[in-house]
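Visitor: okay, here's the prediction I keep looking at, along with the sequence it came from:
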Amino acid sequence: MIRYLIEIMAFQLGFLIIYDLLLKKETFFQWNRAYLIGAFSLAMVLPSISLPVFRSTVTPDALLYPHFLIQLDEVALGPTSEASHDTFPWAYLIPITGSVLALIWFVVKLTKIRRLRRQGLLRKHVDHYQIQLPDSETAFSFFKNVFLGDRLTGSQKASILKHELVHVRQWHSLDLLFFELMRVMFWFNPLVYIYQKKTSELHEYLADTGSGVPKKEQYQLLLSETFGTRDISFINPFYKKSLLKKRIDMLRKEPSGQLNKFKYLWLLPFLMGVLLYTSCEEDGILEENGKQDVTLSDEQLIATIENDIKGLDLNGLQVYMGTHDIYRKMGTIDQLTKEDYFLFAMTSKRHMELLMERYSDVKKRQLPLPTTQRYLSYMSRQKAFKSLDKNLDVSIERRFDLVAMESNVVDGGGAAKTFSVINTADLTGQEVRAFNAEIEALKSLDKGSSLVLTDGKTSYTISKRD
């Protein structure tokens, strides 16, 4: 989740830099409005997009965390303490609390608008509602509601109403409400506030240019500094001091030439780079020395290995297997290259087939061929075992056929007990002691009982088999 949020913010920042450098000074206000909303939304889905045309070879660092079945009597545990209950995922408390507070503040601001609507004199028109606020100089709009203070003069009201009706007709409040909801969900992302502010600026430029009010009259209204507003982030106030100079500058600016629209094409290289990044997949694996281990396809590797061992009988194959270090490495948490993994899988398969031919009491079964996907799963398992060794101080002694990869979805049924932690990649001392206590308790349970260690994303299952 953290990586996903970082990618979202990185993409949003990239889109924002393009906007600030190339687009914000242009008078294509509707285009820029669509750009800001579209870029912000697109950045939230880009991390999950993977296009085959952009795929390339990368390291397996970004592999999905798998869910493992580990034989209980192969895990040596350290000292234990008294058993404890499942721990609460405190890491989620801060973002949830922030979102709740942001939601409360959002509701408070909606309540302020509703209260103003009730206090004012409501007049219904064909395409809007005009609310006259008593003893006020306020001027703003929210969806079809246009709020005007009764202290404004008749000429001021007429000009401001034309301005605010542009906001109403073009549904500017919908844009700001979208960003307000994003502030509730992603209150910790500073870019949400920046996007909302820039979108609000564009709304004012659109209303200034689309109201039909003469520029001289608009200058006078903006410079009078007599209009009040409310501190509400998702309304369209007529007067806002921070926007005064920018609005005057835009009113004085000559319309941008049509050729300047080609500036939007600069978005394409950035978008292509993002898609290249998000579409990378593990078609190959980088070895420890950094060289790519993708020189041969699965079929070529299998054919090469079969050619090397096809003339060996059972005894010869056993001698052949005994001369390779890969068979000793498979009992450790070391990582094999793709070629060594295929060699181990193919020779083991051939060895079992010869045993089934020689001995009638050996159960006949069809063994699968190795594939790149199986190798990726193997690499993922090795990574997880290293994580367990590092964080739980356990020593894992295992054989290749005693480790089974399963789905990352934890099945809460049966005899499985869930032990929740903040982060399976970085357990606290208290979590390690409590988890070891749960393991000790598992030893006394029936065969098939299991304990799930999870942080909501990464899950390990330790199951008692014997």
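Guide: Great, that's in hand.
Visitor: C-alpha only now, for contacts and for neighbours.
Guide: Will do.
Visitor: any idea whether Phe40 is helix, strand or coil?
Guide: helix (DSSP: H, G, I helix; E, B strand; the rest coil).
Visitor: and it, how far is that from Gly212?
Guide: The gap separating Phe40 from Gly212 is 31 Å, by CA to CA, to the nearest Å.
Visitor: quick one: which of the two has more around it?
Guide: Phe40 (22 against 13; other CA atoms under 10 Å).
Visitor: how about the residue lying closest to the more buried one once chain neighbours are set aside, what does it touch?
Guide: Nearest non-adjacent residue to Phe40, counting by CA to CA, 6 or more residues apart in numbering: Gln12, 5.8 Å away. By CA atoms under 8 Å, 6 or more residues apart in numbering, the residues touching Gln12 are Ala39, Phe40, Ala43, Leu191.
Visitor: buried ones among those residues?
Guide: Among the contacts of Gln12, the ones that count as buried by 16 or more other CA atoms under 10 Å are Ala39, Phe40, Ala43, Leu191.
Visitor: among the residues you listed, which one sits closest to Leu93?
Guide: Leu191 (22.0 Å; CA to CA).
Visitor: that closest one contacts Leu13, doesn't it?
Guide: Yes: the pair Leu191 / Leu13 is scored as a contact, 7.2 Å apart, by CA atoms under 8 Å.
Visitor: and whichever helix or strand the residue nearest to Phe40 is part of, what's buried?
Guide: Element membership for Gln12 (DSSP states H and E) is helix 2-18. For helix 2-18, burial by neighbour count (16+ other CA under 10 Å) applies to Glu7, Ile8, Met9, Phe11, Gln12, Leu13, Gly14, Phe15, Leu16, Ile18.
Visitor: try this one next to it:
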Amino acid sequence: MEPIIYMWQVSACMGVFYGFYFVLLRRLTFFTINRWYLLATLLLSVVIPLLTITVHRETAPIIMQKAVIINQVLPSAGLQINVADKQTSRTIIDWVKIAEIAYLIVTITLFIKLIVTIARFFNKLKNASITKIGGVRIIKAIGNISNGSFFNYVMLNSGELNPEEMEQVLGHEMLHVKHLHSIDRMIVRLMQVAFWFNPFIYRYAQAIEENHEFEVDDEIGRRADKGRYADMLLHLSINRQDILFNSFSKVPLKRRITMLFTKPTNHMKKVIYLLILPLVLISCLAFARFKNDIVQQEQYSVIAGIDLLGDDFKVFIDGKSYDKDIVYKISGSCIKSSEIKPVAPAKVVNGKWADAVVNIKTKKGDIVYMSEQEKENLIKERSVAFDKFYVRLHLKDNSGKPFDKAIVHKWRGASASVDIQPLDKIGFLIDGVFYNENDIRFIDPKDMDALADEVSVQMVKQGQYARGIAAVFTLHTLKKPTGAQSKAKIQKEGKLKPVAIAGKPAPDRIPAIPGNVENDLSNTVSEQNFIRKTVMNSNSPFYSRFHFDRANGKGFDVVAIKYKSNAFTSINVQPNEKAGVFIDNKFYSEDALRKFTQAQTANLERDTSEAHYEMNQKNNLPKGYFPVPTGFITK
């Protein structure tokens, strides 16, 4: 049905443009402008219905105040309802298909006829006497030939012209050649082939042909006697309808002679052509296709890590499956716990997990949706850049009462936050030295990088550190390692020598160094941020493995271990390599590590002992495994 609709839209568009010409322009003597108007609008009539105008409309995610669950009685699985088809068997005629076939038959026939006409014309030229004047070929013949032109060919009927008339006709047709009128005619003829059913295309053809003759007659009338020229037009008048060739006197004589003696239109009336712009705009609005492009505002969720998921993830709340959009609506007030489990290893596509499952447990079995105020607070929190060490946000609760949220971020994603009253103050305890908020603002960011990733926060009594201090963030700087600690330091910086696996030579790789992209086993900054945001959310497991692809077709995996809920370590490996971790001097494989719960790993700390370092160098591991440089012990 769409091709038929398009054809009718083109026809209607032509009708609008031709109507404007017929009412306002056809009596004006601006023949050249009228010529270009007709050609341009003819082509616009074909193009405008093909245009797609995209209308951008921004909508915010729907926020509901309360989730209401309605119990519905569903038909049993075995129950089937059959509806009898009342239509009797009969042959259905597809009139649309018939119309399309008929259109194609006529169009192909007209196109073949056009090709044959052109071929016959050039075939006649083989035996014709041709004289060249510049780039124009003059054909003189006696008999069945009309005075006219086609591109750079000019035909003269010597039998019906005296020398003076021949000179006049030749000058007339040379102007047609000069103005390239044959190109206009070919465009119109092709349009007639394609839109033969459209009555306006024939009106266009007539109008374009008239303007050609008016344009040439006007130019000749300025340099010759108009009366004698009009007599010649009358003498040589013919009534041959062939849009392909420029015939000397094809256009009705009365109209040509009238326009020849018409007083030139006042140039001030050219302002009428300015109306073409709103006409084109109206035509676009009427006949172009409109597409609603709904631009969704960025969605935020109280569940950390949702922004790392692609489109293909599933949501389960209290064991029941829900539409994935619910993660952007559910309120944190009803959530007891939440967990995001990607497939193992997590496949990363365009910075998103390719597949994952979100498991949510509610406090009382009820689902509560975010209020507008909760949504506003969440957007403010999620908009905080991770490169800012300290941020204090001014928020409101559901009753409209204001409160502040203080947030500290470390570059590897370690973070801590606390809700306080607007007048309360925040303190920072760094290596046992107290700093207030103003002090922190003047610390060099480079000095902040020297701080360890671990950060904690606790509410304190009034006056414990300074007046008005309600909460304190505790941090410490990286201590200069000595002895066994220096080995741990080396491991952390990614300079540990490769470990041999089961007696085989050590692989040619080292743990990734942040910001280093020297080979296929190194992370880009965006990948580092992705891993950091993934691992350092409250839902991430103790052990994670990610897969990244490179443009050269190669890929690598990243093994990440999260500990203390606010710190992690990682190493890059080949996709076919296996990794493991020493915990309390016992080696655990990947499968075993995936089964660890947050409760089991809550008391783990990094093992920086000499014994762990030596154990890392031994080859008594399962075949194909190598240890992650960092080990852990239970405190």
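Guide: Alright, I've got the coordinates. The model shown is predicted, which means the values in this text are computed figures rather than measured ones.
Visitor: out of the buried ones among the contacts of Gln12 of the first structure, which comes closest to Lys417 of the first structure?
Guide: Of these, the one sitting nearest to Lys417 of the first structure (CA to CA) turns out to be Ala43, at 37.9 Å.
Visitor: just tell me what that closest one corresponds to in the second structure.
Guide: Correspondence of Ala43 of the first structure to the second structure, assessed by TM-score structural alignment: Ser45.
Visitor: helix/strand/coil for its match?
Guide: helix.
Visitor: list the contacts for it?
Guide: So Ser45 of the second structure contacts Val10, Ser11, Cys13, Met14 (CA under 8 Å, 6+ apart).
Visitor: which SS state does the counterpart of Pro264 of the second structure in the first structure fall under?
Guide: Matched by TM-score structural alignment, Pro264 of the second structure corresponds to Pro255 in the first structure. Assigned by three-state DSSP, the conformation of Pro255 of the first structure is coil.
Visitor: and for the closest residue to Pro255 of the first structure other than its chain neighbours, the neighbour number?
Guide: Here the nearest residue to Pro255 of the first structure in space, its sequence neighbours aside, is Thr27; by CA to CA, 6+ apart that works out to 5.7 Å. When neighbours are defined as other CA under 10 Å, Thr27 of the first structure has 21 of them.
Visitor: show me what contacts the alignment partner in the second structure of Thr27 of the first structure?
Guide: Matched to the second structure by TM-score structural alignment, Thr27 of the first structure sits across from Thr29. Taking CA under 8 Å, 6+ apart, we find Thr29 of the second structure in contact with Met259, Thr262, Pro264, Thr265.
Visitor: next: Asp184 of the second structure.
Guide: Contacts of Asp184 of the second structure by CA under 8 Å, 6+ apart are Leu39, Ile208.
Visitor: aligned partner of it in the first structure?
Guide: That one, Asp184 of the second structure, aligns with Asp175 by TM-score structural alignment.
Visitor: cool, Asn157 of the second structure as well?
Guide: By TM-score structural alignment, Asn157 of the second structure lines up with Gly149.
Visitor: mind listing what Met155 of the second structure touches?
Guide: Ile138, Ile139, Lys140, Ala141, Ile145, Ser146, Asn147, Gly148, Ser149.
Visitor: among the residues you listed, which ones are buried?
Guide: Buried among the contacts of Met155 of the second structure (16+ other CA under 10 Å): Ile138, Ile139, Lys140, Ala141, Ser146, Asn147, Gly148, Ser149.
Visitor: you'd agree the fifth one is up against Leu156?
Guide: Think Ser146 of the second structure. Yes: between Ser146 of the second structure and Leu156 a contact is recorded at 6.8 Å, counting by CA under 8 Å.
Visitor: what would the contacts of Ser45 of the second structure look like in JSON lines with distance to Asn34 of the second structure?
Guide: Output for the contacts of Ser45 of the second structure, formatted as JSON lines (distance: CA to CA, whole Å):
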{"residue": "Val10", "distance to Asn34 of the second structure": "20"}
{"residue": "Ser11", "distance to Asn34 of the second structure": "20"}
{"residue": "Cys13", "distance to Asn34 of the second structure": "18"}
{"residue": "Met14", "distance to Asn34 of the second structure": "15"}
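Visitor: where do the helices of the stretch 251-400 of the first structure begin and end?
Guide: Remark: helices assigned in the stretch 251-400 of the first structure by DSSP state H, counting those that start in this stretch are 267-278, 298-309, 314-322, 326-329, 338-358, 372-392.
Visitor: so for Leu23 of the first structure, which of the ones you listed sits nearest?
Guide: helix 267-278 (10.6 Å).
Visitor: gap between that closest one and the chain center?
Guide: Counting by CA atoms, centre = their mean, to the nearest Å, helix 267-278 of the first structure is centred 17 Å from the centre of its parent chain.
Visitor: could you list the residues in contact with it?
Guide: Phe11, Gly14, Phe15, Ile18, Leu46, Pro47, Ser48, Ile49, Ser50, Leu51, Phe54, Arg55.
Visitor: need the nearest residue in space to the last one, chain neighbours excluded.
Guide: The spatial neighbour of Arg55 of the first structure that comes closest, neighbours along the chain excluded (CA to CA, 6+ apart), is Cys280 at 4.5 Å.
Visitor: quick check: that neighbour vs Pro47 of the first structure, distance?
Guide: 11 Å.
Visitor: can you pull out the strands in the first structure?
Guide: 67-71, 75-76, 121-124, 129-133, 139-142, 145-149, 236-237, 395-396, 404-406, 416-420, 450-454, 459-463 (DSSP state E).
Visitor: which one of these lies closest to Asp208 of the first structure?
Guide: Short answer: strand 236-237, nearest of these by CA to CA, at 12.2 Å.
Visitor: that closest one vs the second structure, average distance?
Guide: Compared with the second structure after fitting, strand 236-237 of the first structure deviates on average by 0.6 Å (mean CA distance after the TM-score superposition for the first structure).
Visitor: against the second structure, where does that strand fall?
Guide: Counting by TM-score structural alignment, strand 236-237 of the first structure corresponds to 246-247 in the second structure.
Visitor: ok, residues contacting the matching stretch?
Guide: Taking CA under 8 Å, 6+ apart as the rule, stretch 246-247 of the second structure contacts Ser146, Asn147, Gly148, Ser149, Phe150, Glu173, His176, His181, Ser182.
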